[in-house]
Structure formats: C-alpha cells, structure tokens
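K.L.:
below: sequence and its predicted model.
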Amino acid sequence: MFYPQADAQAGASRQRYVPLRTGANLPASIFNLFTLSTTVSYALDIWGGERRNVEGLAAQADAQRHALAAARLTLAANVVNTMIARAAYADEIAVTRELIALTDEQIRLTRAQVNAGASAYSAVLSLEAARASLDASLPALEQKTGEADDLLATLAGRYPAERAPPELSLAEIALPAELPQTVPSELVRRRPDILQAEAALHAASANIGVATAALFPGVTLSASGGFDATRASALFGAAGKTWSVGASITAPLFHGGALWYQRKAAIDAFDESSAAYRQTVLSAFAQVADTLRALDHDAAALDAQSRATDAAREALRLVTIEFETGAAGYLQVLAADQQYRQARLAWVQASAQRLQDTVALYAALGGGWGDSRQR
C-alpha cells in the first residue's frame, strides 16, 4: 500500500544442530532457541499497482454503501406502498359494507312492492344478485388487509403475530404539494443503483491497473532486527542482537501467460461493468419516464372520478330534497345513495393508484425530487 508494512514475530523452539552441515567435524548439539524480531518492508509503487489497488478497494466500499442505500430506499418504498394499499383496502371494505346495507334496504322495500303487486319479482332477484356480488368481494378484501398487515410487520422486523396495523384511511395520506412534470438527468443520476453501478465500474477500471502493474518488475525495501538467545532470560542481551537491511527486485519471467490473461480478464470485466452501468442508467430513465406517464394518467383518472363522485353526491342531495317534498320515492333515494357509494369506491381505487405511483416516482428518483441538500 502507500505505507510500509511492519510485522513482529516471537518464537521458542528446541533444536538439534549438526555441524557437519557446514563441514565442521564436531558432535551434534541440542539447545533451546528463543527469538524476537521485527520486520519492516516497503514495496515501491513504481507502476501504480498499489495506488490502483487502494482505489479499487475504495470503489468496492462505495458500491456496498450505495447497495445499502438502495436497500433502505426499497424498504421505505415498500412500507409506504403497503400502508397505502392497507388504507385503500380498509376504505373499500367500509364502502362495500355501506353498499350492502343500502342493497338490503332496497331488497326489503322491493319485496314490499312485489307483495303489493307494484313490482315484478325479477327486481328482487337482481338486487339479491348484486348483494351476493358485494358479499363475495368482502373476503378477498379482508384477506388482502391481513396480508398487508403481515407484510408491514415483516418490513418492520417483527413477526406477523406481533403486528400492530395502523388505523389509516386514504384521506389521511397527502400527495406532495408539487409533482415534477419533467426530471433533469442530475436527479436520476443520484439513484443508489446507478451510483452502485458507477462504483463497480470504477473498481473494474482499477483492477486493470493492478493487473497491468503485475506485468512489470517490483522493488521492495526491507529491514529487520531482533534478538536470538538460548535462554529466555538472556533474550535481550547485546550478544543476541540481529539485524538485516536489503532490497529486492522481482520480475516476472514466465508464468505461462497467466499474467497476460489476468489483465485481459480485467479488461473484459471492465467492459461488462461498463455495459451493466449503461443498462442501469437506461433502465432508470425508462422507469422515471414510465412513472411520470403513469402519474399523468392517474391525475386524469382521479380528476374524472372526483367529478363523478361530486356529481353522484349532488344527485343524492337533490333526490333527498325531492323525497322530503314527496316528489320522489325512498327507493330512488337508496338508488342515488348506492350510485354515490360506488363512485366513492372507484375514487378510493383511483386515489390509491396515484399515491402508489407517486411513491414509485420517489423511488425512481433515488429518494425524491427536491434538492438533496434539503432532504
């Protein structure tokens, strides 16, 4: 790396030494040997391999940091989306139960008309079919609500049995004051997945430098010093001092093409990372464009549904006035009320869709569309 490397070593051994190894005709000796030494080495970064290695490690750390940010962003989006869905299911269940109550009242009054000979029995059957259809929709909504509660507990790091679902309605969830119509590229580039791909590309580039430097000679400076003694009590004596200073050059001569292929593999890995980065950027821009288009459609659909709900509410108000003055029957009031509840049900679904697409835009832009310094 950029700094010298230092290591310390201590050892104790019992040895049998044979002087014949050095040509001395002396008897073998058995003794204890205690050693303590420190070694310092420094590899001269002549070809920049160490610098590129440190650069690559830093890029890998950046990639992991951005991966963590992406996971947090995904978690936040999933939590909000699930809460929106849960609130929508609760509102749909409430409106459906109101529709069931209205349909029951219509059935009761229509049966009375049939018994009086003022209406055909087919009208009762039509209402009962509508009532059965409403009944059939409730279990699915309740199942979805339970699944949303379990998912919220899981996302919060709790067991489903420990869930504490929030009592939330769509009316309590507000849209941002302003939604962007167009998005500058700088906002998209701060997405964690793009930053992660960019860091991976940086690391791949650094690996090319490391592999290239390995093709050239390396120079290492080293120094060591320590003590040797046959008794532990004499380990730090002056007679046992040892030291060495030196330099070494290591040059690759023949590795069977391994170093060349390692460099080629690093270049190919860089090309792969470059393609992955480009694909990530293109996918990000496509996701943002799709989400903005979806929000435009959601706004139009929600506006139309809001107008339909307002019209149904006004119709109910007028029919109620007519009923109070004797100009309309109670069945007409129930029918107008039912139409209003159905319009509300459609409004709930349209509103939930727009909220979820807003969350999708928030995630697609890497956490919002305001100044990142203000977030």
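P.N.:
Now that the structure is in, tell me what you want to look at.
K.L.:
when you work out contacts or count neighbours from here on, use the C-alpha atoms and nothing else.
P.N.:
OK.
K.L.:
count the neighbours of the nearest residue to Thr358 once chain neighbours are set aside for me.
P.N.:
Nearest non-adjacent residue to Thr358, counting by C-alpha to C-alpha, 6 or more residues apart in numbering: Leu295, 7.0 Å away. For Leu295, the neighbour count with other C-alpha atoms under 10 Å is 23.
K.L.:
doesn't Leu295 lie inside a helix?
P.N.:
Yes - Leu295: assigned to a helix according to DSSP: H, G, I helix; E, B strand; the rest coil.
K.L.:
return the residues in contact with it.
P.N.:
354, 357-358 (C-alpha atoms under 8 Å, 6 or more residues apart in numbering).
K.L.:
of those residues, which is the most crowded?
P.N.:
Thr358 leads the contacts of Leu295 on contacts (other C-alpha under 10 Å) with 22 neighbours.
K.L.:
do you know how far it is from Asp298?
P.N.:
10 Å (C-alpha to C-alpha, to the nearest Å).
K.L.:
likewise for Ala61?
P.N.:
Taking C-alpha to C-alpha as the criterion, Ala61 is separated from Asp298 by 40 Å.
K.L.:
okay, pairing it with this:
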Amino acid sequence: MNAQTSRANTVARTLKLGVSVISFAVLAACANYAGIHSDKQIDQPQQLETSRSLPQEQGHWPSADWVDQFGDAQLKALIAEALQGSPTLEQARARVARAQAYSETAKAGTLPRVDASYTLTRQQFSSTALIPPPYAGSWQTENKGLLTASYDLDLWGKNREALRAAVSEASASEADAEVVRLTLDTSIARTYNELARLYALRDIAQQEVARREQIERITAGRIANGLDTEVERKTADANLSTSRARVSALDGSILSTRYQLAALLGKGPDRGLAITRPTLGVGDDVRLPDNLPADLLSRRPDIVAARWRVDAITHEVKEAKAEFYPDINLSAAIGLDAFGFGRFLSAASRTASVGPAIHLPIFDAGELRAQLKGRYAEFDYAVATYNQTLIGALSGVATQIAQIRSSDAQLGDALAAQQAASDADRLATTQYKAGLTNQLTVLNADVTALNADEAIANLKMNRRDQQIQLASALGGGYVDTSAQTDHHADVAAAPASQVKSAVAAR
C-alpha cells in the first residue's frame, strides 16, 4: 500500500512539474513567432468585373458526356478508350494514390502506437565499470522482450494540422487528376476536329483538281482553235500539278493526325490507322449559364485544386506554429529481461516503465522562425496561384465565347462571299470555253472560289474547336463536392477573410 502511495505521489509530482514547464513554454513560445504573418487573401468572383464579358444567357453547364452534342459515336468511343489506357492518366492516378498514402501516414501520427520487440545480446561486461561481480568481466547472454506503447498528446494540434494538410493535398491531387482527364478529353476532341478539318479541306482540294483538269481540257481545245498558246498549256499543267500536290500534302497531314490520336489514346501508331473519317455535327446552341463567375469555382478542377492547396498550406502554417510549443509524449513498456535463458520466463525477470517525455524548444538559432516564414511564403504563393488560376479561367471563358460570336458573325458574310465566288467561277469558265475571256481571268476566279470554300470550312471547324474549348473552360462537366463531404476542409470552402483569420489564428 505504501509503495502504491509512493508511486502515486511520484506521478502527481511529475504531472505538476510538467504543467509548470508547459506554462513557462507557452509564454516563451508565444513571443517567438511575433511579427510573422501574411495579409494575402484569395480573390472572390464578385471582386472581378465580369458582367459585360460574361452575361447571363440562361444556358446550361456542360455535362460529363459533353462530346455527345456533336453526334459522333467514334469520338465518344475514342475518349472512353483513352480513359482506360492513357499513361498520362495513370501518372495522375499514381499521384493521387501517393497523396492518399501521405494522408494515411499523417493520420497514424494522431493515434496511439504499440510495438513489440525482442533482442538477444551476447556481451562481455567491463571489470572496472558499473557492473558488479559476479558479472564483471564475464560474458553474458541477455534476453529482452518488450511490449511498448506511446501516445503524443498533441496539445497544440500539430499532428492534427499535419493530417488536415495531408487530406487537403490529397483532395488537390484528385482535382489535378480531373484536370488531366479534362485536358485529355479536350485534346482528343480538338485533334479529332482537326482530322475533320483536314478531310474537309481535302474534299475541297480534290474538287479543285477536277476544276483544274477542266481548265486544262478547255485550254487544249483553245490551243487547237488557235485561241491560246503553249504558255497557257504550261500554266494549266502547273496549276493542275500544284492542286494534286495539295491533295497529297493533306493525305500526309491526315495520317499524322491519326498518329497523334493514337498517341493520345496511349496506343501505338497502327491504332490511328483504324480511325475512320469523323462525322461531327454542329453541336448544341451556345449560351453561357447564369451565375457563371461564382459557380465556376466548383466546376473548374484547376481552381478547385488551387483552393485545396491554399487550405493545405493554411494547416501547414498552423503546424509550424505548434512547433514552438512543447511536445508531450506518454510512453509505457512491459516485458521480460534476464541473463541467460533459464530465468527469462520467470516472474523475477519482469520489467516495466511508464512516464511522460517532454520536448521543449528553448534556443534553436532561429530555425523555427525561419521555418514559419517559409510556410507563410508558401501560403502567399498558393494564394497568388489561386488568384491567377481564377483570373485565367474567367478570361478563358470570355475569350472562347467572344471567338464563337465572332465566328458566327463571320460565317454569314463568308457564305455570301462563297456563293458569289462560285457563281463568278462558273461564269468565267463558261466564257473561257466560249472564247469570250482569257485563262488568267478563269484562274483568278478559280483561286477566289477556292479561297472562299476553304474559308467556310475553316470557319466551321474553328467554331467547333472554340465550342470544344468553351466546354473545357466551363469545367467539362466536373463538379466538386469534396468541400461539403470532407470535414477536414474547414478553410478551403471559406471566404477569403476566413482563410486569412484561420492562418493567423494562433
């Protein structure tokens, strides 16, 4: 009973001493990081002027299957294939898995730890040191088996903040993976649209070959009638060869584009040879959704990733501040320790220990302050990155919608120009055949018609490319729900003022 009372008194004295040390450490630590802070804040959409460039048009956000609007089953199949076998996506998934593993490691730091160990040591003890006879100078075999347990009280939340930072980094990595997926989808759709452009231009080039062959035949007839000379024949031959070379060049570009698509799919170049001609449609009517700036925050994965990184470094700042305070680690051990094997399992070989371990930073030559300054610098960088990402996202949407409206305006005039050029080309050819005009007039009219046809094809393909980029700029159907489901993300979804106050909380 007396022994138990003595042990209780010892524990009580130890705890009182620990409390005194903690109180002193708190006063000392609070002064250590005075003057180190940040005044940077994340931008809010309402701070940025967008109402004129991004008007409310009662449109819809892209869905996850936004490519369906173009009505091309092959494009949808290619994107699905890429999601299964792209090395780029595999890299992104590996980064997510790594970040999740880090969060699991951080979580382990918040929980008790239990270990078991066994050692067998053969040792000769000194005859002139602490070991008394009969062991002094002798060789002995020591058997030791221990079961140990430890728990960091984490009074200042250092481990909890490390866990929150790791969870936020994992969320950022997941958003990064969505950025990679959206980039891959967009790249495939745009490259596929480029393949459609090349086929359309090839059709025009092939039609041009037919027109040049007609001019060559008319020229041959005019030469026979004495209306033209060998100069006109050679000119017609040269123009025909040039047109045929244009078809061959487009065939090479079509093949190269197929190879590009195969690479995007994560396959060898032969996979591209099986890709048939695109059958893309016009797509849906383009109208911006309402409440665009605010809702874009949760629909652009790059913005979401940047916001999670601000949240992660916010918790890392708190973790760095907690380093100024003492660590208290409770530990206990029980086991067996004996010389030799015969008495190892006896009650007399029992050993046990219990007690707190306190680590108190007193003088570190400014290391902790430098570490905290570094964390604040990282916070400022993360905030600036978020703000730049937000500005770039809004600018990207505004740019794409402006280009689409411009393409629509140009298309009407281009169609009128195409019709006039086609009529002029037919009339010039008829007059040339009838001997009413010369070859130069026909060639000029033909070039004008060719340029008009190519302009229409490029305008249509450019508009569809801009429509693809707009779908990507609006997030491509991505919707972030992690801020609502993850309880560790208490700062990520907060307004800028709350982020700022959370960083400077201690």
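P.N.:
Structure received. None of these values were measured; they are calculated from a predicted model.
K.L.:
quick check: TM-score for this pair?
P.N.:
For this chain pair, the superposition-based TM-score is 0.84 by TM-score structural alignment, normalised by the length of the first structure; 360 aligned residues with a C-alpha RMSD of 3.2 Å.
K.L.:
between Ala61 and Asp298 of the first structure, which one's more packed in?
P.N.:
Neighbour totals were compared for Ala61 of the first structure and Asp298, and Asp298 leads with 20 against 16 (other C-alpha under 10 Å).
K.L.:
which position in the second structure pairs with the more buried one?
P.N.:
Using TM-score structural alignment, the partner of Asp298 of the first structure in the second structure is Ser407.
K.L.:
so that match sits against Leu459, correct?
P.N.:
Yes - between Ser407 of the second structure and Leu459 there is a contact under C-alpha atoms under 8 Å: 6.4 Å.
K.L.:
strands along the first structure, start to end?
P.N.:
5-17, 29-44, 218-229, 241-250 (DSSP state E).
K.L.:
just put those strands in CSV and tack on distance to Ala129 of the first structure and mean neighbour count.
P.N.:
As requested, the strands of the first structure are exported to CSV (distance: least, C-alpha to C-alpha, whole Å; neighbours: other C-alpha atoms under 10 Å):
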stretch, distance to Ala129 of the first structure, mean neighbour count
strand 5-17, 83, 11
strand 29-44, 85, 16
strand 218-229, 86, 17
strand 241-250, 89, 12
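K.L.:
quick one, which of these gets closest to Gln181 of the first structure.
P.N.:
Closest to Gln181 of the first structure of the strands of the first structure is strand 29-44 (C-alpha to C-alpha; 55.1 Å).
K.L.:
read off where that closest one ends up in the second structure.
P.N.:
The aligned range for strand 29-44 of the first structure in the second structure is 138-153, by TM-score structural alignment.
K.L.:
hmm, who's touching the matching stretch?
P.N.:
109-126, 327-341, 344.
K.L.:
my guess is Ala449 of the second structure meets Arg426, correct?
P.N.:
No - counting by C-alpha under 8 Å, Ala449 of the second structure sits too far from Arg426 to count as a contact (9.5 Å).
K.L.:
higher neighbour count, the two?
P.N.:
Between Ala449 of the second structure and Arg426, Ala449 has the larger neighbour count (other C-alpha under 10 Å), namely 23 against 16.
K.L.:
residue in the second structure matching Thr74 of the first structure?
P.N.:
So Thr74 of the first structure corresponds to Thr183, using TM-score structural alignment.
K.L.:
one more: Leu215 of the first structure?
P.N.:
Per TM-score structural alignment, Leu215 of the first structure is aligned with Phe324.
K.L.:
contacting residues around its match?
P.N.:
29-30, 32, 361, 368.
K.L.:
which of these are conserved in the first structure?
P.N.:
Contacts from those that recur in the first structure, judged by both residues aligned by TM-score structural alignment, their matches' C-alpha atoms under 8 Å, are 361, 368.
K.L.:
which stretches of the stretch 301-450 of the second structure form helices?
P.N.:
Here the stretch 301-450 of the second structure has its helices, by DSSP state H, counting those that start in this stretch, at 301-322, 367-433, 439-473.
K.L.:
same list (those helices) but as JSON lines, adding distance to Ala177 of the second structure.
P.N.:
Shown next, in JSON lines, are the helices of the stretch 301-450 of the second structure (distance: least, C-alpha to C-alpha, whole Å):
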{"stretch": "helix 301-322", "distance to Ala177 of the second structure": "9"}
{"stretch": "helix 367-433", "distance to Ala177 of the second structure": "16"}
{"stretch": "helix 439-473", "distance to Ala177 of the second structure": "15"}
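K.L.:
single out the most deeply packed of those helices.
P.N.:
Most buried of the helices of the stretch 301-450 of the second structure, by mean neighbour count (mean count of other C-alpha atoms under 10 Å): helix 301-322, with a mean of 27.
K.L.:
tell me what that one is packed against?
P.N.:
helix 158-224, helix 367-433, helix 496-503 (3 or more C-alpha pairs under 8 Å, 6 or more residues apart in numbering; DSSP states H and E).
K.L.:
residues in the first structure aligned with the shortest one?
P.N.:
The counterpart of helix 496-503 of the second structure in the first structure, counting by TM-score structural alignment, does not exist; no residue aligns.
K.L.:
list the buried ones in that helix?
P.N.:
Within helix 496-503 of the second structure, the residues that qualify as buried are 496, 499-500, 502-503, counting by 16 or more other C-alpha atoms under 10 Å.
K.L.:
dump these to CSV, plus distance to Tyr151 of the second structure.
P.N.:
CSV is the format used below for the buried residues of helix 496-503 of the second structure (distance: C-alpha to C-alpha, whole Å):
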residue, distance to Tyr151 of the second structure
Ala496, 36
Val499, 31
Lys500, 32
Ala502, 27
Val503, 27
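K.L.:
count the neighbours of Glu322 of the first structure for me.
P.N.:
16.
K.L.:
find the nearest non-adjacent residue to it, please.
P.N.:
Leaving aside its sequence neighbours, Glu322 of the first structure is closest to Ala328 (5.3 Å, by C-alpha to C-alpha, 6+ apart).
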